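Peer 1: structure here, sequence nowhere to be found:
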């Protein structure tokens, strides 16, 4: 199961704005990772975050994924697309300075990942 685990000190203006972000993140990941939407998990934690002696908005995201088989020969291009699209999405919804967004990508093996059975 592809998972996006995100943490931020950004305060969304409403529950609807937060849900819109989560919906769009799940949809983008579904397309990029070539997985059905029900197989995508996104998590968002609000927490205290402090960086460079500042509590300005900061965003951390970890993406765990299985590399689509058709991308096996172009992994660097796949990761660039994933990073670029998620960076744009995070900025669209939070307006956070891109130098205060940190992303980590973890590739899982097919054998070690949960399998969607729907």
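Peer 2: Yes, it's here. Being a predicted model, the structure only gives us computed values, none of them experimental.
Peer 1: going by C-alpha atoms from here, please, whenever you check contacts or count neighbours.
Peer 2: Noted.
Peer 1: state the helix or strand in which residue 62 lies.
Peer 2: With secondary structure defined by DSSP states H and E, residue 62 is part of strand 59-65.
Peer 1: who does that strand touch, helix- and strand-wise?
Peer 2: strand 3-8, strand 101-107 (3 or more CA pairs under 8 Å, 6 or more residues apart in numbering; DSSP states H and E).
Peer 1: which stretches of this protein form helices?
Peer 2: 15-33, 75-94 (DSSP state H).
Peer 1: can you pull the buried residues of stretch 88-98?
Peer 2: By 16 or more other CA atoms under 10 Å, the buried positions in stretch 88-98 come out as 89, 90, 93, 94, 96.
Peer 1: next one: the fourth one from residue 48, what distance?
Peer 2: Relative to residue 48, residue 94 is positioned 16 Å away (CA to CA, to the nearest Å).
Peer 1: okay, now the one to match up with it:
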């Protein structure tokens, strides 16, 4: 159910992308209190991105989950920025994160919805 899209202009190879996706998946499962078997992490690197008029390294992250609780959002924002700073050396001031809480009937899987 949780879905994390990471879009960045940082250049990584395929193995590094998988490593970041694994870290993001584990983080989302822990902080959203969802089994990791339901988490999807998508990492897109080498994106053409401009933030604040500059092409310096930056990221846009989408975090979606069924029943995301408002108190979890600041914790997720901090943890995602910390992870991206540690692993990609991204300045947290160059990261935007969009949080979306979906209703179960709006989330499809395996030919149906939750």
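Peer 2: Okay, I see it. These numbers come from a predicted model, not from an experiment.
Peer 1: what's the nearest residue to the aligned residue in structure 2 for residue 87 of structure 1 if we skip its chain neighbours?
Peer 2: Matched by TM-score structural alignment, residue 87 of structure 1 corresponds to residue 81 in structure 2. Closest residue in space to residue 81 of structure 2, ignoring its immediate chain neighbours: residue 92 at 5.4 Å, by CA to CA, 6 or more residues apart in numbering.
Peer 1: tell me the residue in structure 1 aligned with that neighbour.
Peer 2: Match for residue 92 of structure 2 (TM-score structural alignment): residue 98.
Peer 1: I figured its match hits residue 92, correct?
Peer 2: No. Using CA atoms under 8 Å, residue 98 of structure 1 makes no contact with residue 92, being 10.9 Å away.
Peer 1: before we move on, the earlier item: in JSON lines, list the helices of structure 1 along with distance to residue 61 of structure 1.
Peer 2: Shown next, in JSON lines, are the helices of structure 1 (distance: least, CA to CA, whole Å):
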{"stretch": "helix 15-33", "distance to residue 61 of structure 1": "11"}
{"stretch": "helix 75-94", "distance to residue 61 of structure 1": "9"}
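Peer 1: can you tell me which of those helices is nearest to residue 42 of structure 1?
Peer 2: Minimum separation from residue 42 of structure 1 across these (CA to CA) falls at helix 15-33, 6.3 Å.
Peer 1: what sits against residue 4 of structure 1?
Peer 2: Residues in contact with residue 4 of structure 1 (CA atoms under 8 Å, 6 or more residues apart in numbering) are 41, 42, 43, 61, 62, 63, 64.
Peer 1: closest to residue 113 of structure 1 out of the residues you listed?
Peer 2: Of the contacts of residue 4 of structure 1, the one sitting nearest to residue 113 of structure 1 (CA to CA) turns out to be residue 64, at 9.6 Å.
Peer 1: the closest one - nearest residue in space that isn't next to it in sequence?
Peer 2: Nearest to residue 64 of structure 1 is residue 106, by CA to CA, 6+ apart, at 4.7 Å.
Peer 1: residue contacts, the one you found?
Peer 2: So residue 106 of structure 1 contacts 62, 63, 64, 65 (CA under 8 Å, 6+ apart).
Peer 1: just residue 47 of structure 1 next, same as before
Peer 2: 7, 8, 9.
Peer 1: got TSV for these, with neighbour count and distance to residue 36 of structure 1 too?
Peer 2: Shown next, in TSV, are the contacts of residue 47 of structure 1 (neighbours: other CA atoms under 10 Å; distance: CA to CA, whole Å):
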residue	neighbour count	distance to residue 36 of structure 1
7	19	24
8	19	26
9	17	30
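Peer 1: before I go, just wanted to say thanks for your time.
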